[in-house]
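A.B. asks: Could you look at this predicted model? Sequence included:
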Amino acid sequence: MLSFQEKEAIIAKFPELTRKEVSMGRVNYHYEESLHEKKIVVRHLHENGNGFVYVGKLPQYEADKKGFINIRDFSAEELEEVLAESVRYLSSDPAGEPVNEAWINREGTELHLKEENGYFNLYYGENLEEGFDSAKEAHLYLKEEGFRLKSGGAM
């Protein structure tokens, strides 16, 4: 587990985040340029290493009802990746653009999920593999098949 200081050093790589001290020795980091109502990216980072990062509705994470995930046991790489994804998410238009995502499995196979005419189509290269009625249904299928959203997955 990374220490509080190690986590703060990783968070410091994101100059767009503003440090704010809160009660009981905890720290929050805000993204003031957020296009969403939510501005807190890191919540209640504590000296014991516990804390939470806002991931909203990003499909590759199982967030609590407020959109946060616990980062207590994250590696440096995992923490840096989730922070980048959180900032990217909060920088996107909350009205939402059509889904256009890249997903990858352990073997390196890449599939692309595209929202087209109200449907969510899954492509392997130029070939249509599957069609879904909702992004949630497509995301569930992809996860069950061992795929994860590719880092920087929006296309």
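C.D. replies: Yep, it's here.

A.B. asks: contacts and neighbour counts: CA atoms only from here.
C.D. replies: OK.

A.B. asks: Point out the other helices and strands that the longest helix anywhere in the chain packs with.
C.D. replies: Longest helix of the chain, by residue count under DSSP state H: helix 76-90. The contact analysis (3 or more C-alpha pairs under 8 Å, 6 or more residues apart in numbering; DSSP states H and E) places helix 76-90 against helix 4-11, strand 40-45, strand 52-54, strand 148-154.

A.B. asks: ok, structure two:
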Amino acid sequence: MLTFEEKLSIIETFPELQRKDVSLGRVNFHYPESVQEKKIVVQHLHPNGNGFVYAGHMRKKDTDRKGFINIRDYDEAALKELIQKSMDYLSEPAVEIEEEDNEFARLEGTWLGREKQELTLIREDQLWNVYSGSNLEECFESPIEAERYLLDEGFRQSRKREM
């Protein structure tokens, strides 16, 4: 586990982040260039080495309810990558639902795995659901999360589209 000082040193290599000291010796780092409401990238970095990084780009089940992930046991490379991905995510404008309908409709349909497994991605109400046959596998609040999940799991979109 990296120490508080080591994590602080790593985080400070990102000139885009602004340090904000908070209570109990903890430190937050804000990303003022964020185009989204969220500005905090690192939250409550504690002298004991614990802390959190905003991970809106990750699946909801991998983060806490506010979208943060615990970095207590992260090594240098993993911490740098997580912070960079967080800033990249916060640099993308939030997609309005109406725009989503047009832009992400292409994601709906059959996705094929490495061993020819089939999953189906369907938008239902405000959610993006992944089905294996008639069984619900995963549920996402955004098409970006659904697509990342499918790609991370080794699935590629089938050329034939089901609707």
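C.D. replies: Sure thing, it's come through. Keep in mind that what you see is a predicted model, and the values were worked out from it rather than measured.

A.B. asks: got the helices and strands packed on helix 76-90 of the first structure as CSV, with distance to Tyr141 of the first structure columns?
C.D. replies: Converted to CSV, those look like this (distance: least, C-alpha to C-alpha, whole Å):
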stretch, distance to Tyr141 of the first structure
helix 4-11, 33
strand 40-45, 28
strand 52-54, 24
strand 148-154, 11
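
A.B. asks: Dump the ones you listed into CSV; add distance to Val87 of the first structure and mean neighbour count as well.
C.D. replies: As requested, these are arranged in CSV below (distance: least, C-alpha to C-alpha, whole Å; neighbours: other C-alpha atoms under 10 Å):
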stretch, distance to Val87 of the first structure, mean neighbour count
helix 4-11, 11, 16
strand 40-45, 7, 24
strand 52-54, 9, 23
strand 148-154, 11, 17
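
A.B. asks: Quick one: closest of these to Gln60 of the first structure.
C.D. replies: For those, the distance to Gln60 of the first structure is smallest for strand 148-154, at 6.0 Å, taking C-alpha to C-alpha.

A.B. asks: about what we covered before: after superposition, how close is the longest helix of the first structure to the second structure?
C.D. replies: With mean C-alpha distance after the TM-score superposition for the first structure, helix 76-90 of the first structure departs from the second structure by a mean of 0.5 Å once superposed.

A.B. asks: Need the residues that contact that helix.
C.D. replies: 2, 7, 10-11, 31, 34-36, 38-39, 41, 53-56, 58, 71, 151-152 (C-alpha atoms under 8 Å, 6 or more residues apart in numbering).

A.B. asks: packing partners for the helix or strand just after it?
C.D. replies: As assigned by DSSP states H and E, the chain's next helix or strand after helix 76-90 of the first structure is strand 100-104. In terms of contacts (3+ C-alpha pairs under 8 Å, 6+ apart), strand 100-104 of the first structure is packed against strand 110-116, strand 148-154.

A.B. asks: Out of these, the one nearest Ser92 of the first structure is which?
C.D. replies: Nearest of these to Ser92 of the first structure, taken as C-alpha to C-alpha: strand 148-154 at 10.6 Å.

A.B. asks: distance between that closest one and the chain's centre?
C.D. replies: Distance of strand 148-154 of the first structure from the chain centroid (C-alpha atoms, centre = their mean, to the nearest Å) equals 9 Å.

A.B. asks: quick one, that strand and helix 76-90 angle?
C.D. replies: 50 degrees (axes from the mean of the first three to the mean of the last three C-alpha atoms, to 10 degrees).

A.B. asks: Would you mind pulling up the elements that strand 148-154 of the first structure packs against?
C.D. replies: Helices and strands touching strand 148-154 of the first structure, by 3+ C-alpha pairs under 8 Å, 6+ apart, are helix 76-90, strand 100-104.
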